[in-house]
Structures are given as structure tokens and as C-alpha cells.
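A.B. asks: After the sequence you'll find the predicted model.
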Amino acid sequence: MSASTTPFWPAPTVDGAVEAVVTLPGSKSITNRALILAALADGPSVVRRALRSRDTLLMAGALNALGARVETDGEDWTVTPLPTNASVGDGALVDCGLAGTVMRFVPPAAGLVTGAVRFDGDPHMRNRPVGEILDALAALGLEIDDAEEGSPGALPFTVHGTGTVPGGTVVIDASASSQFVSALLLAGARFDSGVDVRHDGAPIPSLPHVEMTVTMLRRRGVAVDDADANRWAVSPGPIAAVDEVVEPDLSNAAPFLALAAVSGGSVTVRDWPAATTQAGDALRDLLTRMGCTVSRTDGGLRVTGPADGWRGLQGLQADLHDVGELAPAVAALCALASTPSHLTGIAHIRGHETDRLAALATELGRLGADVEELPDGLRLAPAALRGGRFRTYADHRMAHAGVIIGAAIDGVEVEDIATTSKTFPDFATFWSGLFHPVGSLGA
């Protein structure tokens, strides 16, 4: 949809301290990893409290296309794994949409079925990096055709599966995305020789996501050797069928906890885990450093903003390399802060749903922010913001940034708020419902 016809949504603005308790949908990262592992397991299993969103439904559809059966009725999804000698007959099509996890996690599994599996997605997905995965799979013994429509190393591409993947050692550069590592590890136990993944390049971003993958594999009895830096070796063997209870999506907590900071109120996110591999857990430290009070309660995690709301926020000097998905929400808060901020280590978010650094600099600047785009981050200084249109570039995290600014500044209109359905269905209704003196909402 062109910019001229994409709808703009008037973001609500706070008129007092927000006091709310929220229950968030499940983690997309955990849901999609659990679905892949369940589809490759040695028996049926259940993904409990699965996130129902565009990305997770695309993952379910992709696994169904390979021959697994994912039943998505209700909040608990039953998965029947790929049958022995699974075949896609005349071929299968996997729609990746805008889901990086589908585009990167499913191709290794596609090598375990017989037949041609073609991958494609939304137009912007043809700009997102996947070549390292395709080259790695070719090195591990798979036939990959990625020259369709003159687009080597990108969508569309076809995996020609033979039912087995030889596996072995492969060297990749995962500096553009930690998903390159996770993709190979998730299916590696089903390869004939397992997989030994070695990273050679700049530091891997978002390492907590690799730790999440390793933790989930070990829970299913898969042997993973990660004793050496930049190396992960998965031994061949069965993947046990294990029911997974999906944690709340802590990265999706960012705009809600930011609302406490902006309004000077308190927001509690229910069921915040005591220990987790999710990157969103870093919000506890980041918001504390910006002047919020963060505490655990019997109900979850509670954040209370400065007494005078966003005007009392302190700027932030932070390396967000490992938690880049939080950068849009954090940048929005920094644009409102009373002292300068410098966010670094996030060059890799240029390869996310959009070039997030360029998009943030452009859209925050459009609303009056004093923001400088750096090669690997953003520099922000205090400035008087104003209302206006905030474009999202079909990126749910950009929409989160827009609504945070809109909560503080009257007259902000956020483009295509429905893009938030990627990880949070009906976000706009949920968000608007918080703008009451006292609220208690569940997803």
C-alpha cells in the first residue's frame, strides 16, 4: 500500500498518570522456536499459550506445508511432527510474509523432506539478508536455487530436499543476524552428522536469542556444545517431544512500560519471569537508568515513571547490541528525555523489517527531535517535539516508537497501526484502553 493511501491512526495522549496492570501475549521468539522443534520432534507435543499473530500463523502454515500438522485452534497449539519420509509431492510454497524467523528457520527443516520447497514473502522481505543461511545449507549438502528472478542470496529461493541433510561443520558470518546461528541449530540434531556452526565476523547481535535456542534444545534432550566462543556444535539424535509454556513477550512490554515513564504513573506487566533468555528483560535496567523505579511484585514487574512524567526522563548512554529489538522504543523515550542520549551497537537493525536507524532518525526528526543517525546508532539531544505523521514502514517496532511519542505529544498520527499484528493482534484497541485513570487489561 502506498504512503498516500495508508491510513494514519491518531495516537492517544495521556492526560494524567496511567495506573494499569497488563497481560501480554506470548513471546513470538519462543513460540516460533517451539513450533519448529515440535515439528522435528519424535512425537506430538503442545505449545501452550502460543502467540497468535501473523508471524506465528505464517510459521504454522510453513510447517503444515512441509507435512507437519499444527492445530492453531485455542491458545494451546497441538503439533504432530513431520512424518517419516515426508514428501511435498509436486512442491510446496512457504509464505514468509515479513517474518524473519520463517525465512531463516524453515529452510533447514525443508531439507528434511523430499521435494522442492519454494520460499517467498512480502516485497520488503526481498531486502532482508538470508544468503548466509542458504550458503551454509549448500555447504552442508543441500541443493539451493536462489537465482530466481535474479535475486541470489535473497527471496525468492527454493530448497530441494532429499529427506536427509548430511550436516557437518560450517563457517558463517552471523554479524547481520543471530537468527543465522539459531536456524542451523534448531534443525541440526536431525542432520546425519549434526551440525558444528562456527562464526567468523564481527560480534553477533542479539546473542540472548541464540542462548534461548540452546536452552530450548537442551530441554528436549539435544546435546549442544557451546563451550567455545563463536562455536555451537549440535550432536545428531532425536529431538524429544516436550510441551512448551510460552512466556509473555517481554520486548512487546516496551511500549507499555514506556507509558508508565511518559505518564508518571505505574504499569505492571503480569507474569514477568524470574529468569529468562528474552532480550526484553533488559528493559528493567534501561528504564531504571532513565529515571524510572522498577520493582518485582507478586503480580509481575512494576515500572513507575518520574513524578513529572516524560519531562523527568534522563537520557541514556547505552550499547544496545544484544537487545537491538528494543531500540525503537528506547529511542522514542530518549527523544523525550531532558538530557542527551547516545545509543550504539545497533548497525544490524538496518537489516530488520526496515532500516530502523534511518527510519527512526527520519520519523523522530519529522516530529522535531534533535537526532543524528550514526553508522551504528543514534545520538539524541533535548528538543521541543510537535505533532505530525509518523511513518512505520510496515515495521511493528516503529509503530511502538510512534505511539510512545504520541502518548506524550498531542497530534501524532501513526501510519498503519495494524502492522503491530505481526506480534500483537489488536494492539491499537489494547493500547487505547490503557488511557483511563485505572486499567487492567489482558491480551
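C.D. replies: Structure received.

A.B. asks: only C-alpha atoms for contact and neighbour calcs from this point on.
C.D. replies: Noted.

A.B. asks: Doesn't Phe191 belong to a strand?
C.D. replies: No. Going by DSSP: H, G, I helix; E, B strand; the rest coil, the assignment for Phe191 is coil, not a strand.

A.B. asks: Quick check: it touching Pro236?
C.D. replies: Yes. The criterion here is C-alpha atoms under 8 Å, and Phe191 meets it with Pro236 at 6.3 Å.

A.B. asks: Mind checking which of those two has more residues around it?
C.D. replies: Between Phe191 and Pro236, counted using other C-alpha atoms under 10 Å, Phe191 has the larger neighbour count: 25 against 20.

A.B. asks: quick one, what contacts the more buried one?
C.D. replies: 164-167, 236 (C-alpha atoms under 8 Å, 6 or more residues apart in numbering).

A.B. asks: Strands along the stretch 201-350 of the chain, start to end?
C.D. replies: 224-225, 231-234, 244-245, 266-270, 293-297, 300-304, 317-319, 341-344 (DSSP state E, counting those that start in this stretch).

A.B. asks: In addition, the following structure is provided for comparison:
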Amino acid sequence: MQNALPPALAITPPNRSLSGRVSPPGSKSITNRVLLLAALAEGTSRLTGALKSKDTELMARALREMGVQVEEPDATTFQVTSTGRLAAPNAPLLLGNAGTATRFLAAAVATIDGTVIVDGDEDMRLRPIKPLVDALNTLGIDAASPTGCPPVTIHGKGSFGHGRVEIDASLSSQYVSALLMAAPRGDGPIEVALAGKDIGARGYVDLTLNAMRAFGAQVEDQADGSWLVQPTGYRATDFHIEPDASAATYLWGIEALTGGKIDLGIAADAFSQPDAAAQAILAQFPNMPDVIDGSQMQDAVPTIAVVAAFNNHPVRFVGIANLRVKETDRIRAVANELNRILPGLATEDGDDLIVAADPDLASKLSGRNARIKIETYHDHRIAMSFALAGLLVPNIVILDPACTGKTYPEYWQMLADLGVELTPAGGRSGSRGFPL
């Protein structure tokens, strides 16, 4: 169904509350973690509740290219069989714009006895990876990234080394997770320590630690903000993946904007992912906080920012500098597209984002016939979050809607099933409003 999407989708405001039962896809963050851990474990692991999307397909493909057997017995399951060792691939690993796969594998392939090139698309080649490369060099691993971004060339020696390594995680917690997940394949204990106090989305490191322990790793949290990892390797295990909290933010946003009620089949406080904290903020709409710290729920910020456009008072987003090095510069992208809806609706203040907010925004724009074409910058989160604006504002058109396939292939079908009319720009709508 994702392949059938047109180049642009127009959204017709439903003019009613949206309610129903929606099952969010599996967590991308957890799926890509446990795919890698299963590949580093000897034996067969069954991963259920998994996300099947572009990002996880890229990870699975890369693992297959390194000799791991990855089967897909059904739409939400991966079955991974491995010797516990990765083999050198015959060609560079091409990982699109999948940040988790690129960063995690840049560390993991150092356990290979051979040379591996980890690369991505033109957007990934703009995303920083130098802190991770520097950390690998500290462990005695020959890794190089001439531009500070992919491609990365790693000359592995079959082990991840041992000793203490410091990592600058101010740009991304994924650097920390990458080191931690490879560390049990060291030839001695490895201590992973933060260089400085800043870390992007610490909750994602906790996700990593929980997954590692489920696969048999011995990791000790130390009081000084470091982790001591023993060279235990991993053991195969069956693992159930919880729904994606980042995907759930769009459903909570739908509830807030339309006054509806959507049953996700899981309570917000049952998620282990940090983005679930967005629910408590969105539930306060139209009186969300004046200042929202997005540092620990970064992927939820575009969703909250679009909802904030209809809030009763302005909202300032702080702690979000890392959004500038995601799939696109999300601070600038959100500001640009909010201002496309109504000039002056958003302002960048350094690395803060200020959403002016206007509770009468929908009524002010109700008579405007010109289409508002939302540029998505190849970024799935921009597409999905700005679709929420189309629930209230007429003539919103989302360009490149297929980019949502990165993490939520059924996003548009979900909206259609809730009763939202989606029309190819200049075309006809299909059954239940879904485009033909």
C-alpha cells in the first residue's frame, strides 16, 4: 500500500472527533537493537512484535550480507540464526538514511576480521559520526571517516578490544548504544564513559541496556556516568518488541486536536521508550506548558510543535539542539512549515523553537482556498506530524507522503481507517477516503 502512494496527498479536515482502535507498529528503536544483538548471539532468536519498515529492512539486509540468517515468518516477526560472529561483506553496507543501523553497525563490524565500509545515502552522509569513530580509535580499532560523516571504513581485527573509552554523546545517544552493544565482543572488560555531562535522549541508552541484558550481557551502571561491560558475548533468546512510542505520539496528537479517544492497546506508562512522555504533555492541550524540554523525547518534538500551533498560548521548545542533525534539520523544517501555514507562527531562537500558537488558527484559515504544500524534506516525522495540522486546517497537502515508510508504513491507511479523507493532489479519493 505504501508503494501506491501518490507524490502528494491532500487532507480534508474531518470536522468531528476521531476515535477508534489503532495498533501502533513495533518500536523501530528496539527492533534495530535486538536484530543486531540476535546477530551477535550464537543460536536462533525469535523477535516478535517487530517493525517491518525501511529502516529495519536495511538493518536486516546488512546482517544477511554479513552471513546472518534473517527470516521473516510473518508480518511482525524476525527469526535470526547466527554463529555469533559477523563475516565481512562482499561490498559496502548501504544503509540509506537509517541512523540507528549506520551507527550501530559502524561499531559492531569492528568485531569482524576484515575491512568493512559503512555508508548511507546523501542525507546520511551529512549526519555526524566522528565522535563514534574517535571512540573506536581509542579502543585500538582502525576506523576512519574523512568527512566526519559516513562513509566509515573499519579495519576490524576480530575483537572489540578492551579498556576504557570516552564518548562525546552530546550529538547523539546512539554513539553510546553502539559502543555498549559491541562491547561484550571485546577481549576483556570495556568501560564506556561519557565525555562531559551532555547526552542526547539518555532513555534510549536504557533501552539498549535492557535489550543487552535480555541477551545475556553483563553491564554494570557505575556512579560516575559510565558503564562496565564484561566480555560475555550474547546468547540467543526470544524477545517481544513493544509498540513504537514515537508512532503513538501521532495518535495522542489526533486525540488532542479532535477531542477523540483512540485505544492503542497499551497505556502510556507501560512504554519503556522515552517518547512516551509526550502523552502527558499532549493531554494538557490546549493549555500545554509554556516551556517544553524536548531533550529526552526528541522524536516527539515535531508532533508536539504542530499541536502547539493550536494551543491557547505560545510554547518554547528547549533542549532540542540535536534535532538539527536528524534526518533533516528538524528545528528549521518545523519552523519553515509552520510559517508556510501562517507566517509568523514559528521562530527559531538559537537552538530553541518558539511556536506562537493561535487557538483560532483553524477558523482563520477556513476560507483560504489555496493549497498549503508541506515540504517534508525526505523526513518521515515531518510528514506525519504535519498531517495532524490537516485535521483542522483545510487544503493541507503533504508532499512525498511515501517517506513515512521509514518507520510507519501504514500511517496513511491508519488515518483513512479513522475516517480522514485523503486525496491525491488533483485526483480522486478511494474507499474510506484512501487514495486510489
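C.D. replies: Right, received. Where do you want to start? As the structure is a prediction and not an experimental result, all values here were calculated from the model.

A.B. asks: TM-score for this pair?
C.D. replies: Here the TM-score for the pair of chains, by TM-score structural alignment, normalised by the length of structure 2, is 0.88; 406 aligned residues with a C-alpha RMSD of 2.0 Å.

A.B. asks: about what we covered before: which stretch among the strands of the stretch 201-350 of structure 1 is buried most, on average?
C.D. replies: strand 266-270 (a mean of 25; mean count of other C-alpha atoms under 10 Å).

A.B. asks: once aligned to structure 2, how far is that one on average?
C.D. replies: Average distance, strand 266-270 of structure 1 versus aligned residues of structure 2 after superposition (mean C-alpha distance after the TM-score superposition for structure 1): 1.3 Å.

A.B. asks: how about that strand, which residues of structure 2 does it hit?
C.D. replies: Counting by TM-score structural alignment, strand 266-270 of structure 1 pairs with residues 261-265 of structure 2.

A.B. asks: one step back: looking at the strands of the stretch 201-350 of structure 1, spot the one closest to Leu51 of structure 1.
C.D. replies: strand 244-245 (10.7 Å; C-alpha to C-alpha).

A.B. asks: Just tell me the aligned range of that closest one in structure 2.
C.D. replies: Under TM-score structural alignment, the match for strand 244-245 of structure 1 is residues 239-240.

A.B. asks: Need the contact partners of that stretch.
C.D. replies: Under C-alpha under 8 Å, 6+ apart, the answer for stretch 239-240 of structure 2 is 34, 45-50, 214.

A.B. asks: In the stretch 1-150 of structure 2, what residue spans correspond to helices?
C.D. replies: In the stretch 1-150 of structure 2, the helices defined using DSSP state H, counting those that start in this stretch lie at 28-39, 54-65, 99-108, 130-138.

A.B. asks: Among those, which comes closest to Asn287 of structure 2?
C.D. replies: The nearest among the helices of the stretch 1-150 of structure 2, by C-alpha to C-alpha, is helix 28-39 at 30.3 Å.

A.B. asks: Can you tell me which helices and strands that closest one packs against?
C.D. replies: strand 41-48, helix 54-65, strand 77-83, helix 99-108, helix 202-214, strand 234-235 (3 or more C-alpha pairs under 8 Å, 6 or more residues apart in numbering; DSSP states H and E).

A.B. asks: now for the longest one, which elements pack on it?
C.D. replies: Judged by 3+ C-alpha pairs under 8 Å, 6+ apart, helix 202-214 of structure 2 is in contact with helix 28-39, helix 174-182.

A.B. asks: The last one vs structure 1, average offset?
C.D. replies: Its matched residues in structure 1 lie on average 0.6 Å from helix 174-182 of structure 2 after superposition (mean C-alpha distance after the TM-score superposition for structure 1).

A.B. asks: what's the answer for the longest one, then?
C.D. replies: Average distance, helix 28-39 of structure 2 versus aligned residues of structure 1 after superposition (mean C-alpha distance after the TM-score superposition for structure 1): 0.5 Å.

A.B. asks: what angle sits between that helix and strand 77-83?
C.D. replies: 30 degrees (axes from the mean of the first three to the mean of the last three C-alpha atoms, to 10 degrees).

A.B. asks: neighbouring contacts of helix 28-39 of structure 2?
C.D. replies: 44-45, 47, 50-51, 55-56, 59-60, 63, 68, 78, 80-86, 100-101, 181, 207-208, 211-212, 215, 234-237, 239, 241-242, 244, 407.

A.B. asks: And Leu186 of structure 1, what's its match in structure 2?
C.D. replies: Looks like Leu186 of structure 1 aligns to Met181 there (TM-score structural alignment).

A.B. asks: would Gly439 of structure 1 count as being in a strand?
C.D. replies: Yes. Counting by three-state DSSP, Gly439 of structure 1 falls inside a strand.
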